[in-house]
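J.: structure here, sequence nowhere to be found:
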């Protein structure tokens, strides 16, 4: 069973995350930030990773800690569920179209976290969510999961579509990368023998 539960409690947030990498895309997400919930639901649905998230954050200040710490907790859960990464495909990529928007996502479950972010928004907020927090979420997730992650907006005007395309692209790339490769199910996918 490639599952994990992470409880992250700080002076700023209290978070419980449970994931199942071999799920069906079932989600139950409550962070207190509606648009963020919508994006995490897209991540689960299109990756087929079951995702249960409960976040209580200091939203009376702003959304920063809620979004950042949720990214860390989900990333830690992915890393924990992957274990030694034996048998995974490791790499994944996706072109994610949504109407006028097209986003390219490529990732490597390398153990060397990095984010290359080529996405811009023309609005400061979507719903009640600050758009500058999207980059911060992807960075926090990639760092905690140990993933090299490249996200580039190729076309796009509608800010909702841009955000959703990035999350759906991550979902589809992640789905491929965490899948077990039947041809090498017993091997670590690296010439080093460790990831």
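T.: Looks like it arrived, so ask away. Predicted model, so just to flag it, every value in this text is computed and none were measured.
J.: going by C-alpha atoms from here, please, whenever you check contacts or count neighbours.
T.: Noted.
J.: this protein: strands as residue ranges?
T.: Shown for the chain, the strands assigned by DSSP state E span residues 3-9, 13-20, 27-30, 50-57, 91-98, 101-108, 114-118, 125-126, 129-130, 148-155.
J.: residues touching residue 173, list them.
T.: 47, 91, 92, 93, 94, 105, 106, 107 (Cα atoms under 8 Å, 6 or more residues apart in numbering).
J.: tell me which of the residues you listed is nearest to residue 56?
T.: Nearest to residue 56 among the contacts of residue 173: residue 47, at 24.6 Å, using Cα to Cα.
J.: hang on, the closest one packs against residue 175?
T.: Yes. Between residue 47 and residue 175 there is a contact under Cα atoms under 8 Å: 4.6 Å.
J.: neighbour-wise, which of those two wins?
T.: residue 47 (26 against 22; other Cα atoms under 10 Å).
J.: the more buried one and residue 57, how far apart?
T.: 26 Å (Cα to Cα, to the nearest Å).
J.: go on, residue 29?
T.: Distance from residue 29 to residue 57, by Cα to Cα: 14 Å.
J.: who has more neighbours, the two?
T.: Per other Cα under 10 Å, whichever of residue 29 and residue 57 has more neighbours is residue 57, with 25 against 20.
J.: for the more buried one, which non-adjacent residue is closest in space?
T.: Leaving aside its chain neighbours, residue 57 sits nearest to residue 13 (4.3 Å; criterion: Cα to Cα, 6 or more residues apart in numbering).
J.: around the one you found, how many other residues sit close by?
T.: Applying other Cα under 10 Å, we find 18 residues neighbouring residue 13.
J.: isn't it up against residue 55?
T.: Yes. Shown here, residue 13 and residue 55 form a contact pair, counting by Cα under 8 Å, at 7.0 Å.
J.: shared neighbours of these two, which are they?
T.: Common contact partners of residue 13 and residue 55 (Cα under 8 Å, 6+ apart): residue 66.
J.: pasting the second one now:
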């Protein structure tokens, strides 16, 4: 089973995340930030990854540390559950429409972290989440999950719709990338026989 549990404790947050990559999309999310909870529920449901995540953070300051550390812990749990990434499809892409919004997501589960996030929001907050933290969440998640990740909003006026399309697009692309490839059997999907490598993970195509 491709499962993992990660706990991170700092002076700013205490967070535990458990993932089951071959799940049914079940989600038990409690970050203290309602809109972030909603987005992570979308991620679980549409990626068919079971996610349990509980966070206690310094929300009396703002949502930055809790948002960032939730992405760190969830990304690390995904990376550990993937192991050496043997037998996966590796690449995934999705076009995610949400009413007038349309977001394109492409990713490579390469263990070479990179993120390009070309999304703008027309308002400063969605519920109790600063919208500037959404891009930060994607960058941090990609870094710790070992993903090359591109997210681009092609259309959209409603900030809620755009944000939700981002997370649903990530979910669908991630689902495709980490699924077992029956033609690849137990092989690592790289000509080098390994994914990632080096201090910054940038040298294994």
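T.: That came through fine. Keep in mind that what you see is a predicted model, and the values were worked out from it rather than measured.
J.: overlay the chains and give the TM-score.
T.: The TM-score (TM-score structural alignment, normalised by the length of the first structure) is 0.99; 195 aligned residues with a Cα RMSD of 0.4 Å.
J.: quick check: the residue nearest the centre of the second structure vs residue 73 of the second structure, distance?
T.: Nearest to the geometric centre of the second structure sits residue 141, at 5.0 Å (Cα atoms, centre = their mean). Applying Cα to Cα, the value for residue 141 of the second structure to residue 73 of the second structure is 8 Å.
J.: same check, this time on residue 51 of the second structure
T.: 11 Å.
J.: what residues are shared contacts of the two?
T.: residue 17.
J.: how many neighbours does the nearest residue to residue 150 of the second structure once chain neighbours are set aside have?
T.: Using Cα to Cα, 6+ apart and skipping the chain neighbours, the partner closest in space to residue 150 of the second structure is residue 116 (4.8 Å). Residue 116 of the second structure: 15 surrounding residues under other Cα under 10 Å.
J.: hang on, residue 116 of the second structure packs against residue 153?
T.: No. Residue 116 of the second structure lies out of contact with residue 153 (Cα under 8 Å); the separation is 11.4 Å.
J.: tell me the contacts of the nearest residue to residue 122 of the first structure once chain neighbours are set aside?
T.: Nearest non-adjacent residue to residue 122 of the first structure, counting by Cα to Cα, 6+ apart: residue 159, 6.9 Å away. Residues in contact with residue 159 of the first structure, defined by Cα under 8 Å, 6+ apart, are 121, 122, 123, 126.
J.: lining up those residues with the second structure, which overlap?
T.: Among the contacts of residue 159 of the first structure, the contacts conserved in the second structure (both residues aligned by TM-score structural alignment, their matches' Cα atoms under 8 Å) are 121, 122, 123, 126.
J.: my guess is the last one contacts residue 35, does it?
T.: Yes. Look at residue 126 of the first structure against residue 35 with Cα under 8 Å: they come within range, at 7.0 Å.
J.: so which of the two has more stuff around it?
T.: residue 35 (19 against 15).
J.: isn't that one up against residue 125?
T.: No. In this structure residue 35 of the first structure lies outside contact range of residue 125 using Cα under 8 Å: 9.9 Å.
J.: quick check: neighbours shared by these two?
T.: Joint contacts of residue 35 of the first structure and residue 125 (Cα under 8 Å, 6+ apart) do not exist.
J.: ok, residue 80 of the second structure to residue 72 of the second structure distance?
T.: With Cα to Cα as the criterion, residue 80 of the second structure and residue 72 of the second structure are 12 Å apart.
J.: who has more neighbours out of those two?
T.: residue 72 (23 against 18).
J.: the more buried one reaches residue 144, doesn't it?
T.: Yes. Contact criterion Cα under 8 Å: residue 72 of the second structure and residue 144 qualify, at 5.8 Å.
J.: show me what residue 60 of the second structure aligns to in the first structure.
T.: Mapped onto the first structure by TM-score structural alignment, residue 60 of the second structure lines up with residue 60.
J.: just residue 96 of the second structure next, same as before
T.: With TM-score structural alignment as the criterion, residue 96 of the second structure lines up with residue 96 in the first structure.
J.: ok, its match - contacts?
T.: Here residue 96 of the first structure is in contact with 102, 103, 104, 105, 165, 166, 168, 169 (Cα under 8 Å, 6+ apart).
J.: report how many residues lie close to the second one.
T.: Counted by other Cα under 10 Å, the residues lying close to residue 103 of the first structure total 27.
J.: roughly how far does the nearest residue to it once chain neighbours are set aside sit from residue 98 of the first structure?
T.: In space, and not counting its chain neighbours, residue 103 of the first structure is closest to residue 153: 4.5 Å by Cα to Cα, 6+ apart. Remark: distance between residue 153 of the first structure and residue 98 of the first structure (Cα to Cα) = 11 Å.
J.: and residue 164 of the first structure, by the same measure?
T.: 8 Å.
J.: neighbour count for the two, which is higher?
T.: Taking other Cα under 10 Å, residue 164 of the first structure and residue 98 do not tie; residue 164 has more neighbours (22 against 18).
J.: show me what contacts the residue lying closest to the more buried one once chain neighbours are set aside?
T.: Of all residues not flanking residue 164 of the first structure in the chain, residue 39 sits nearest, at 6.3 Å (Cα to Cα, 6+ apart). If you count contacts by Cα under 8 Å, 6+ apart, residue 39 of the first structure has them with 163, 164, 167.
J.: all set, thanks.
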